[in-house]
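> For reference, the sequence and a predicted model appear below.
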Amino acid sequence: MDQNTPTTRQSGFSPEGEASRRKITGDEYVDGMLAGKSPFDEEWQMYCTNQLWGRTWQRGILEPRQLSLLTMGMLAGLGRMEEFEMHFRIALKRTGLPLVQLREALLHIGMYCGIPIARDAFVIARRVLKEEGVDLSELDVPTP
C-alpha cells in the first residue's frame, strides 16, 4: 500500500481530544459511543474526538461555559433538540453554568430562534432539571 494512502489506524485518537471529550461529556457517554463504534464509523469517532474536542473545545480561547452557551444556542437554532438536551445537561452538570445564565440563554434563544424553539428548550430544561433534582430556589440568588 502507498504510504500516502490514509488508513483507519494511521492517526488514532489525540490524547487532548479524548481528555476534553471525557471532561465535557463524561466517561459514561464517551465509553458508550466508543463501545458502539464499528470499522465503518471508526474514522468518524476519531474525527469528532480529534477535531471537535481536541481542536475546538481544547483551544482555551473560550472557556467551557462560554462554549456550552454557544453550543446550546446553535443547536436550538438548528432545531436539533436531542443534541440540545445533551448540551443543556452538560452545561448544568459538567461546565457548571449558573441556573440564571441557563435561563437567560433560553430566553435569548426565544428572541433569535423563535418562540416554538424556546418552548421546546424550556420543556427539555424543566425535564432535565427535575431528573437531576435541581433546587430551583437558588435560581435568583446572585452569583459572585
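Happy to help now that I have it.

> C-alpha only now, for contacts and for neighbours.
Will do.

> Quick one: the strands in this structure, in order.
When secondary structure is read from DSSP state E, the chain shows no strands.

> Grab the longest helix from it for me.
Counting residues, the longest helix found in the chain (DSSP state H) is helix 115-131.

> Packing partners of that helix?
Helices and strands touching helix 115-131, as assessed by 3 or more C-alpha pairs under 8 Å, 6 or more residues apart in numbering; DSSP states H and E, comprise helix 64-78, helix 81-93, helix 99-113.

> Generate CSV for these, with distance to Asp31 and mean neighbour count as supplementary columns.
As requested, those are arranged in CSV below (distance: least, C-alpha to C-alpha, whole Å; neighbours: other C-alpha atoms under 10 Å):
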stretch, distance to Asp31, mean neighbour count
helix 64-78, 21, 19
helix 81-93, 15, 20
helix 99-113, 27, 17
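
> what about those, which gets the closest to Glu131?
helix 81-93 (10.2 Å; C-alpha to C-alpha).

> Presented hereafter is structure B, for comparison with structure A:
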Amino acid sequence: MAENSASPSRYELGMQVRRSVLGDDHVDRASALITDIDRKFQQLITESAWGTVWASEGLTKRERSIVTIALLAALGQDEELAMHIRATVNTGATQQDICEALMHVAIYAGVPASNHAFKIAKKTYEGMDAAGGEK
C-alpha cells in the first residue's frame, strides 16, 4: 500500500506528539542541545518512542503517561520521571492517577523504588504549584 504523500513522516509525527505531551518549551530546549554525538539517537527516539509508540491509537495519552511514569519509577530514572510528571498537565493524568501507579510500583518493583518515586513526585508537584502549574 502506498503511503499518502500528505501524511507527515514518522519523525514529523513524533515531533508533533512529543510537543503535545512535553510542551514546546521543553522540546525547543532539548532540541537546542542536540549535537553530532546524539543527533541519530534523538532521531531514533523521536521516530520510535514518539512517532510510533506514543502516536499509536492503542492507549490514550493519559494511559500512556501513567504507564510511562510507573516504568520510569521502577527503573529509577529520576529526571525522566520528573519530566513525565510535569507533562501530565498535557496528558490528563491526574495526581491521583500517579499515586495509584506508584502504589503498583511498590508491589511489582519494590517499596524503595516507589518511596523514591513518591519523593520525586512530591518535589515535582511542589515545583509545578510554585510556578503556577507551569512545566
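Cool, got the structure. Please read all numbers here as calculations on a predicted model, not as lab measurements.

> got the helices and strands packed on helix 115-131 of structure 1 as TSV, with distance to Thr49 of structure 1 columns?
Formatted as TSV, these follow (distance: least, C-alpha to C-alpha, whole Å):
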stretch	distance to Thr49 of structure 1
helix 64-78	16
helix 81-93	16
helix 99-113	26
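
> between those helices, which gets nearest to Glu18 of structure 1?
helix 64-78 (15.2 Å).

> what does the closest one correspond to over in structure 2?
Taken onto structure 2 by TM-score structural alignment, helix 64-78 of structure 1 occupies residues 61-75 there.

> what's next to that stretch, contact-wise?
The contact list for stretch 61-75 of structure 2, computed with C-alpha atoms under 8 Å, 6 or more residues apart in numbering, reads 21, 54, 78, 80-81, 84-85, 88, 91-93, 97-98, 101-102, 104-105, 109-110, 113-114, 116-117.

> Try it again at 6 Å.
Under the contact criterion C-alpha atoms under 6 Å, 6 or more residues apart in numbering, stretch 61-75 of structure 2 has outside partners Leu81, Thr91, Gly92, Ala93, Ala101, Ala109, Ala113, Ala117.

> what do we get in structure 1 for Asp28 of structure 2?
Here Asp28 of structure 2 is matched to Asp31 in structure 1, going by TM-score structural alignment.

> I'd like to know how far the closest residue in space to Ile24 of structure 1 that isn't next to it in sequence sits from Arg65 of structure 1.
Spatial nearest neighbour of Ile24 of structure 1, chain neighbours left out: Arg94 (6.0 Å); criterion: C-alpha to C-alpha, 6 or more residues apart in numbering. As for Arg94 of structure 1, its distance to Arg65 of structure 1 is 9 Å (criterion: C-alpha to C-alpha, to the nearest Å).

> before we move on, what about Tyr112 of structure 1?
Applying C-alpha to C-alpha to Tyr112 of structure 1 and Arg65 of structure 1 gives a distance of 20 Å.
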